[in-house]
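**Student:** can you look at this prediction? I've put the sequence above it.
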Amino acid sequence: MARKRYPRFGALEPGLVHEALVGSVLKLDPRRQIENPVMLAVEIGGIVTTAGFFVGLSTATGEQSLFTGLVSLWLWLTVLFSNFAESLSEGRGKARAASLRQSRTSVPARRLAREAFDAPANEVASSDLRPGDLVLVKESEIIPGDGEVIRGAALVNEAAITGESAPVVREAGGDRSAVTGGTTVLANEIIVRVTTEPGRTFLDRMIAMVEGAERRKTPNEVALEILLLALTAVFLAVVGNIYPVSAYSASFTGSGAPASLTVLVALFVCLAPTTIAALLPAIGIAGMDRLFQRNIVALSGRAIEAAGDVNVLLLDKTGTITLGNRQAAEFVPVEGQSRDELMQASLLSSYADETPEGRSILALVREKTGVAPACPPGARFIPFSAATRVSGAECDGTSYLKGAADAITRLVPERGGAVPPDLATKVNGIASAGGTPLVVARDRTILGVIFLKDILKTGIRERFADLRRIGIRTVMITGDNPLTAAAIAAEAGVDDYLAEAKPDDKLRLIRETQDEGYMVAMTGDGTNDAPALAQADVAVAMNNGTQPAREAANIIDLDSDPTKLLDIVEIGKEILMTRGALTTFSIANDIAKYFAIIPAALVGIYPQLAILNIMDLATPQSAILSAVIFNALVIPLLIPIALAGVRFKPMPASRLFAYNLVIFGLGGLVAPFIGIKALDLLIAGVL
């Protein structure tokens, strides 16, 4: 069925751009600007030069006043461009949140007096429900709040929340009992126990988190901000000492004049790491937005950051590494029996089997014979039961059965038959190959074995190889026996596996791995996964999982696709790579600007600095103005990279560092030389 996705919001969509322009002006308020101290310092510089411009109108020459005014203008534009980048990324999150709010409505709820479908009920508003309340939800009704199904089973449309057009089954017990407020029951009726307070539902948490402005800063982001503050403080001190030094040198040599306040402010702005400081907030917010584009909600910004540092992945076998449903792969007759008879018996015993395994047996018969399977009239089907562990059919007085090896080998002798001597060898061979053997019998005769195989998801082995290349170890967790687990692990290409895993085994494995200094990520959907999810550094819960699993996780996958854990790791690394790449660009960018603005600021006092004017800029004023303009323009030019992120490339850290150094380091070094020179030619021609 076609997938319904959330609306995508392009970086330059007119509505978002308009809101971002308004937001960039509102963020000029120093009380809001203080959240970005580097840009606050630039704003203060803009205020100082603006004041100098108006003072200079009456005391300075027209040329000096024009120079000060132009520098002031571009300092304000630098701050506005920075605010625009952050406002644009925030706007995308708020637009998504607005679309989610349309799903949050107050609906009537049928609150029950006790846990029974025929219990007395009174109608209340969903906003009046409290944890522990029992509500009855019938066909075509909206589920009034987050909760767990404790009675019944129903088909639920979750498109309003997850974007998934196909309905899903929610039922009492097991790992598919959680329901979300705002979704609609399409068929049957269920009793739901409410688990959350009004205003604290899963939908409310989603809305709060997709509004990027409300996210908390991650440790790496805080560390980078501290570095930027330190660099800013150093450059502020350097620039602050230039005036007395230049004044002393000018008086001592009798030539030149001390650096003006406008030149000092321009020098500081060009030296400070303004580019990365302007784009840093947008990078983190955009990362959460990219997750949401894939129907993944991060309940913590720290979780995304941690995903970028993960070096051990724990993955369930079923549904993550394999398709989740075993498929019939081969018919293996025992000695003395024909494959055709085995296929005929397999067909008849599986014709009424609606399980994925049963349907795959019919499909394999069709593939082998080229004929559509048909059941003879008058057949009586034998349903599977937990007691016998077999299923099948009776046709014209003959019974055809299939089931577990131990069940069939116990049943056939009871009917007077014998177990073929080579059956155990064939059953063990299938098990050692990672398959599941189903033994097929006709009356008292065992005909052979159906080889049921766990089918790997397409491309999963290649993805594990990519992860291995960047130093991430993959561990498969399964309840299968060690023999089967080893075969699947080898076929999938995982680095390790944990067989016959129980909840405490998962928790112990995570703790031991963390004690060794690793960052661990895992997926889960059941109540028994909750302890391990709570312990993992990155815990991804399935939206169709139980409430305890969702509460223990810090990331929710709305599509309930466990393989998205790999996508989450990639996006986490994209955020780290984007931050590192733009930091590299910013630092390299500043190095180039030194050759423009330092000679221009001090060449009047120290003529020897003219040798640093390797770009052959026309005049000190044009050089300074060109550097300031380029410093401002580079911010909006890099906004698309900050929002889209630097594409993740699986490679070792050393190669990744070299790659970023070449692309963004060299680019950041070369771009200013070209840009500043071009601006200088333009300014010199105009002025």
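**Tutor:** Thanks, I have it. Numbering: from 1, shown residues only.
**Student:** please make it C-alpha for all contacts and neighbour counts, starting now.
**Tutor:** Fine.
**Student:** for the stretch 401-550 of the chain, just list every one of the helices.
**Tutor:** Using DSSP state H, counting those that start in this stretch, the helices of the stretch 401-550 of the chain run over 405-414, 423-432, 460-469, 482-492, 503-515, 530-535, 547-552.
**Student:** could you look up the SS state of Glu63?
**Tutor:** Secondary structure state of Glu63, per DSSP: H, G, I helix; E, B strand; the rest coil, is helix.
**Student:** circling back: any chance of TSV for the helices of the stretch 401-550 of the chain, columns mean neighbour count and distance to Val634?
**Tutor:** Output for the helices of the stretch 401-550 of the chain, formatted as TSV (neighbours: other Cα atoms under 10 Å; distance: least, Cα to Cα, whole Å):
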stretch	mean neighbour count	distance to Val634
helix 405-414	16	70
helix 423-432	18	60
helix 460-469	18	34
helix 482-492	19	45
helix 503-515	15	42
helix 530-535	22	42
helix 547-552	23	42
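**Student:** of all the ones you listed, which one comes closest to Val25?
**Tutor:** Closest of these to Val25 is helix 547-552, at 38.8 Å (criterion: Cα to Cα).
**Student:** so which residues make contact with the longest strand out of those in the chain?
**Tutor:** As assigned by DSSP state E, the longest strand anywhere in the chain is strand 147-157. Residues lying outside strand 147-157 but in contact with it, judged by Cα atoms under 8 Å, 6 or more residues apart in numbering, are 115-116, 165-173, 177-181, 183-196, 546-547.
**Student:** next up, a second structure to put side by side with the first:
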Amino acid sequence: MKHHTNHHAHMAADFRKRFWIALVLTIPILILSPLLQELVGLRDTIRFSGDLYVLFGLSTAVFFYGGWPFLKGLFQELASKQPGMMTLVSVAITTAYIYSSAVVFGLTGKVFFWELATLVDVMLLGHWIEMKSVMGASKALEALAKLMPSDAHKLMPDGSVKDVPLGELAVDDQVLIKPGEKIPADGVIVNGESAVNEAMLTGESTPVTKKTNDKVIGGAINGEGSLTIAVKGTGKDSFLSQVIDLVKQAQESKSKTQDLANTAAMWLTLIALSGGAITFFIWQGIMGRDLSFAIERAVTVMVIACPHALGLAVPLVIAVSTALAASNGLLIRNRPAFERARKVQAIIFDKTGTLTEGRFGVTDTLLFSQDIDENTLHQYAASVEANSEHPIAKAIAASSDNKLPIENFRGIAGKGAEAWVEGKEIKVVSPGFLREQDIGMDDKRVEELKAQGKTVVFVLFDGQLKGAIALADIIRPESKQAIAALKAMGIKCIMLTGDNKQVAQWVSDQVGLDEFFAEVLPQDKAAKVKEVQSRGKLVAMTGDGVNDAPALAQADLGIAIGAGSDVAVETADVILVRSNPLDVVALLNLSKATYAKMIQNLVWATGYNAFAIPLAAGALYSWGVLLSPALGAALMAASTVIVAINARLLTISRSPVAVEVLPDHKLGGESAK
């Protein structure tokens, strides 16, 4: 990445230097040009003996020094048998230079040195702007690379703290992070609690509360608390390094739309060269105009047709979109698949860990006695269950922050737990315990909760049934919003789960899915993806990237969601750092917006040429309309700047967005994955 960035920086500096030197030399060239002297009425005042030789010398310097990048590019393009923009520029300035030099040394005609010089100036300026734009598109990656601090506070075996360079950290080393400092490496918190700002890594603006056993990512900023972490990932194994590598690969990967741009550039080169030759032949051979006029028209045609903007149209959008995606927690691994995302017609979500949080939580509370309220029921039940490690017990324990002291805690094997709380015998038990103890329960609400696939536990006070607590896998709060946004975009939303139909139906109803597949074994998920594809739909699969791997690979677009610090998910085309289904919406919107920007740039770059080439050839000459080579170069440079600015206007949205794009058949279509 560093070499890649340095290359662009060197090129930008080179073009900048050549531009300023050529511009300084152009001023006397303009003053000494006979045509400009006539235009301002100073021909007799400025002329002196040998002035044309001085003009020739200055123009030679501009041609060889200022024009060298284009002359070098000509040989490179011809060697690769891919004539392009460099070929056009080189032919244009070489034609002008050779013809004008011949006039200086005796040939009858006009000199075009000022057109040559101004063309070189404008082309150098355009390339300088291009390089600066490309460098700007990589600034998000540079910012990522700068996130890491230079050293870390390593805890030594004797309890002391030593500042060491990051390169000296090893896995399982313990590191102290003070308030406000950057986290030096991926790791797990072994002591302390704090709010951590991961905005530059995940796009999540709100600081995330982290406590013991939580993972932290190197480069994130610690908040108000001190943390001690055990290092788990350093160097190339760190989350940040993997992100930078993935983004770099995506920026450099081949785009299908880029193939179209390259093809257009090649044809435009052939059209320009043949157009220049035809223009010269018509004006010189058929219309009988003088040689200098015919050459001027031919040169202008070749200048105006330079596919300068076309060459920048797609690569700059790719660079901007990839960096924008990375800074928002969307990591693109497979660019052609990302470009297909705009055409997705159906999305299949894995349930656990994707639409849901993958952990039990309290969803409903039932009261069977008027002498107790919900808060009290939860407080007593949570106090008992706080001593158990069972997932259901942990969920109940988390339902109340005001726990009470307990005595004589005892687990009831396979049935629940009991303890004394404030002099009361509290039992939190399963339906099986009620049957064993012959405790009657005929409340219809309990059956309704069970029908939804929820787990129901009962709370007894001194042997009396006081209430029930229903639990289920907690649905992510963003899931309903994401599904609504996707459906608004006309995308069919489907869920895959190994759970029974009742659970699947409940989740489906809660988030508003179109369809679901229940009781699906992990090895059968890919077959379900294939089934939806057989309906003629382009399918995206969204899962956790582990047991969903075959399904992610089968889908036209595989999205690994909630990958956290495990970003190297080989089967996914796109990795979403956060466990937020709304990022799927952002991904599809970005794909559409990226494609739209590419097409806008391609249409502008080619449409401008289609309009300008006839004018350059002299099609409207009888109406007094002619484009000079310098004006042609200025228009071409303006086209390049517009393309660069348009690419930088790319934005990302997590709401349903309608993006205008051209129909695929106008672009030659794309094949499915």
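**Tutor:** Happy to help now that I have it. Everything numeric in this text was worked out from a predicted model, so none of it was measured.
**Student:** which among the contacts of strand 147-157 of structure 1 count as buried?
**Tutor:** Among the contacts of strand 147-157 of structure 1, those that count as buried by neighbour count (16 or more other Cα atoms under 10 Å) are 115, 168-172, 177-181, 183-187, 189-196, 546-547.
**Student:** just the ones in strands from these, please.
**Tutor:** When DSSP E defines the strands, the subset of those inside them is 168-171, 178-179, 184-187, 190-194.
**Student:** neighbours of whichever residue in structure 2 pairs up with Glu394 of structure 1, just the number please.
**Tutor:** Matched by TM-score structural alignment, Glu394 of structure 1 corresponds to Trp420 in structure 2. By other Cα atoms under 10 Å, 20 other residues sit near Trp420 of structure 2.
**Student:** now Phe112 of structure 2
**Tutor:** By other Cα under 10 Å, the residues close to Phe112 of structure 2 number 25.
**Student:** tell me which residues touch it, please.
**Tutor:** Residues in contact with Phe112 of structure 2, defined by Cα under 8 Å, 6+ apart, are 96-97, 99-100.
**Student:** thinking again about what came up before, what angle do the longest strand of structure 1 and strand 190-194 make?
**Tutor:** For strand 147-157 of structure 1 against strand 190-194, the angle by axes from the mean of the first three to the mean of the last three Cα atoms, to 10 degrees is 130 degrees.
**Student:** the residue nearest to Asn311 of structure 1 when sequence neighbours are not counted and Asp29 of structure 1, how far apart?
**Tutor:** Sequence neighbours aside, Ile472 is the residue nearest to Asn311 of structure 1 in space, at 4.2 Å (criterion: Cα to Cα, 6 or more residues apart in numbering). Using Cα to Cα, to the nearest Å, one gets 44 Å for the distance from Ile472 of structure 1 to Asp29 of structure 1.
**Student:** looking at these two, which is more packed in?
**Tutor:** Neighbours were counted for Ile472 of structure 1 and for Asp29 using other Cα under 10 Å; Ile472 has more, 21 against 12.
**Student:** residue contacts, the equivalent of the more buried one over in structure 2?
**Tutor:** Under the alignment defined by TM-score structural alignment, Ile472 of structure 1 is paired with Ile491 of structure 2. Under the criterion of Cα under 8 Å, 6+ apart, the neighbours of Ile491 of structure 2 are 344-347.
**Student:** tabulate the contacts of Phe112 of structure 2 in a markdown table, adding columns for distance to Gly136 of structure 2.
**Tutor:** Converted to a markdown table, these look like this (distance: Cα to Cα, whole Å):
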| residue | distance to Gly136 of structure 2 |
| --- | --- |
| Ala96 | 35 |
| Tyr97 | 35 |
| Tyr99 | 40 |
| Ser100 | 39 |
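**Student:** now the aligned partner of Lys597 of structure 2 in structure 1: which helix or strand?
**Tutor:** Aligned counterpart of Lys597 of structure 2 in structure 1: Thr578 (TM-score structural alignment). Assigning secondary structure by DSSP states H and E places Thr578 of structure 1 in helix 564-602.
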